[in-house]
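okay, here's the prediction I keep looking at, along with the sequence it came from:
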Amino acid sequence: MSTTLSNDSLAQDFVAFAVQSQVLRFGEFKTKAGRLSPYFFNAGLFDDGAKLGRLAEFYARRLIASGLQFDMLFGPAYKGITLAAAVSIELARLGHNKPFAYNRKEAKDHGEGGTLVGAPVQGRVLIIDDVISAGTSVRESIELIKAAGATPCGVTIALDRQEKATANGQDAAESAVQQVEQHYGLPVVAIATLRDLLQYLGAQSDPALSAFHPAVEAYRQRYGV
């Protein structure tokens, strides 16, 4: 159900932007699953107005191109809060004004109270996050959205790592993204994927970047789906 295709200029532009912003780095990094990855994507480093605005533009363009129908955005705490706000601004600029909401980690017992903040959670709700690692954030978001009487209709992320999920230290047959798609029946719209990253590295004339292609390809061969 993933709507990101290879040979995708939007994805290639996004990967280049992430590398230039040093959000996407190469070397040796230990993942949550304990794997040694040759690349690391940290969306928390989209940390100024210009970079966040450009990131929001990529999300908005991908969502509009996907044709996915949704009534509002929901950003899981914490990274999803900034993403939901920024992308709603960009969508409105492009003529698609959508409300957004997000959750608190701890319930508030004064003022408006509760764990949900922002617009009323209703209709078809699109969850926005940076990546899907274990699916925990998505699962919790789905529970909050359903408890509010609304309908989760999809998930949008910046990067799909396209690698096997882990459970109890064992590799699963599917990726975390595929598990979300299969277990919840929700489409996942990614700006770019590991396949797009490999395409970007393979097309590089800069030897400092192209040198990482073999390591990323080997990682994909070992852990990819």
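Okay, I see it. Numbers count the residues shown, from 1 in each chain.

from now on I want contacts and neighbour counts done on CA atoms only, so please keep to that.
Fine.

so what secondary structure elements neighbour the helix or strand residue 195 falls within?
For residue 195, the host element (DSSP states H and E) is helix 194-202. Secondary-structure packing of helix 194-202 (3 or more Cα pairs under 8 Å, 6 or more residues apart in numbering; DSSP states H and E): helix 9-20, helix 207-210, helix 213-223.

quick check: which of these is buried the most?
Across the helices and strands packed on helix 194-202, averaging neighbours per residue (mean count of other Cα atoms under 10 Å) puts helix 9-20 on top, at a mean of 18.

here comes the other one, which I'd like you to weigh against the first:
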Amino acid sequence: MNNLRQQFIAFSVSAGVLRFGEFTTKAGRQSPYFFNAGLFHEGATLAQLAQFYAQTLLDSGVEFDMLFGPAYKGITLASATAVALAGKGRNTSFAFNRKEAKDHGEGGTIVGAKLRGKVVIIDDVISAGTSVRESVDMIRAAGAEPCAVLIALDRMERSGKDGALSASSAVQEVGREFNIPVISIGNLEDLFGYLSGPGADPELAKHTDAVAAYRARYGVESA
């Protein structure tokens, strides 16, 4: 793990956003951990999260012109990341979508800057990839180019349901389908390293075996 990734996992745990125990995922799996970016609901934690998004995007080397946040969580994430990028000397426009088209005023479904050039889609995680696909369609319909997806945590697990599991993760499938990179601030390997590495909190380290078993059952080799 590089230092930024280590800091992100530690930050998510301390903020109560990354939790360990027994949780049921959207896919119906019993997971030993749960990540809920919606719990970054205070100014200080949101500001710090945006710093991680901004620095990860800059470090990626991806060339981009603007940000796009799919409704609903992506709205706050894209907005906050634009502020963080400005603080790092990169003034970047952003836009987001409404779930329902507005039939008065400026109308339409897109709010913010006009979609143009190379656009980075910003969201919290990719589960089924639905919001990314919808975002790609909107961006292309406006004549712009989706150039990357930036997420907080890549769970690095096979998509589908038990009995019909894919060999790939939703993140991998999205990357291949649209031929764009999916960049994550942290992933399951970083999380596992945080639990099992030297100096790990003993209370958290006791979840290592459960996470390892989950990874063995559902994990993919690489993001």
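Right, received. Where do you want to start? Because the structure is a prediction, the values reported are computed rather than measured.

possible to save the helices and strands packed on helix 194-202 of the first structure as CSV with distance to residue 197 of the first structure?
Shown next, in CSV, are those (distance: least, Cα to Cα, whole Å):
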stretch, distance to residue 197 of the first structure
helix 9-20, 6
helix 207-210, 11
helix 213-223, 9
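
out of those, which is closest to residue 191 of the first structure?
helix 9-20 (5.8 Å; Cα to Cα).

and for that closest one, what span of the second structure is it aligned with?
Taken onto the second structure by TM-score structural alignment, helix 9-20 of the first structure occupies residues 3-14 there.

before we move on, the earlier item: wait, which of the helices and strands packed on helix 194-202 of the first structure is closest to residue 119 of the first structure?
Short answer: helix 9-20, nearest of those by Cα to Cα, at 29.3 Å.

just checking, what packs against the following helix or strand past the closest one?
Moving toward the C-terminus from helix 9-20 of the first structure, the next helix or strand (DSSP H and E) is strand 24-30. Counting by 3+ Cα pairs under 8 Å, 6+ apart, the packing neighbours recorded for strand 24-30 of the first structure are helix 9-20, strand 36-41.

how about a cut-off of 7 Å?
strand 36-41 (3 or more Cα pairs under 7 Å, 6 or more residues apart in numbering; DSSP states H and E).

the strand it packs on vs the second structure, mean deviation?
Mean deviation of strand 36-41 of the first structure relative to the second structure after superposition (mean Cα distance after the TM-score superposition for the first structure): 0.2 Å.

now the angle from the longest helix seen in the second structure to helix 3-14?
Longest helix in the second structure by number of residues (criterion: DSSP state H): helix 43-60. Taking axes from the mean of the first three to the mean of the last three Cα atoms, to 10 degrees, one finds helix 43-60 of the second structure and helix 3-14 inclined to each other by 160 degrees.

what range does helix 43-60 of the second structure cover in the first structure?
So helix 43-60 of the second structure sits over residues 49-66 in the first structure, by TM-score structural alignment.

any buried residues in the matching stretch, and which?
By neighbour count with 16 or more other Cα atoms under 10 Å, stretch 49-66 of the first structure contains the buried residues 52-63.

contacting residues for the residue nearest the centre of the first structure?
Nearest to the geometric centre of the first structure sits residue 157, at 1.9 Å (Cα atoms, centre = their mean). Each residue near residue 157 of the first structure by Cα atoms under 7 Å, 6 or more residues apart in numbering is listed here: 128-131, 189-191.

part of a strand, is it?
Yes: membership of residue 157 of the first structure in a strand is supported by DSSP: H, G, I helix; E, B strand; the rest coil.

return the residue of the second structure aligned against it.
That one, residue 157 of the first structure, aligns with residue 151 by TM-score structural alignment.

please tell me how far that match sits from residue 113 of the second structure.
Remark: distance between residue 151 of the second structure and residue 113 of the second structure (Cα to Cα, to the nearest Å) = 21 Å.

now residue 147 of the second structure
With Cα to Cα as the criterion, residue 147 of the second structure and residue 113 of the second structure are 17 Å apart.

okay, the two: which has more neighbours?
residue 147 (21 against 14; other Cα atoms under 10 Å).

give me the angle between the helix or strand hosting that one and helix 43-60.
Taking DSSP H and E as the definition, one finds residue 147 of the second structure inside strand 145-154. With the same axes, to 10 degrees defining the directions, strand 145-154 of the second structure sits at 120 degrees from helix 43-60.

by how much does strand 145-154 of the second structure deviate from the first structure on average?
Strand 145-154 of the second structure sits 0.4 Å off on average (mean Cα distance after the TM-score superposition for the first structure).
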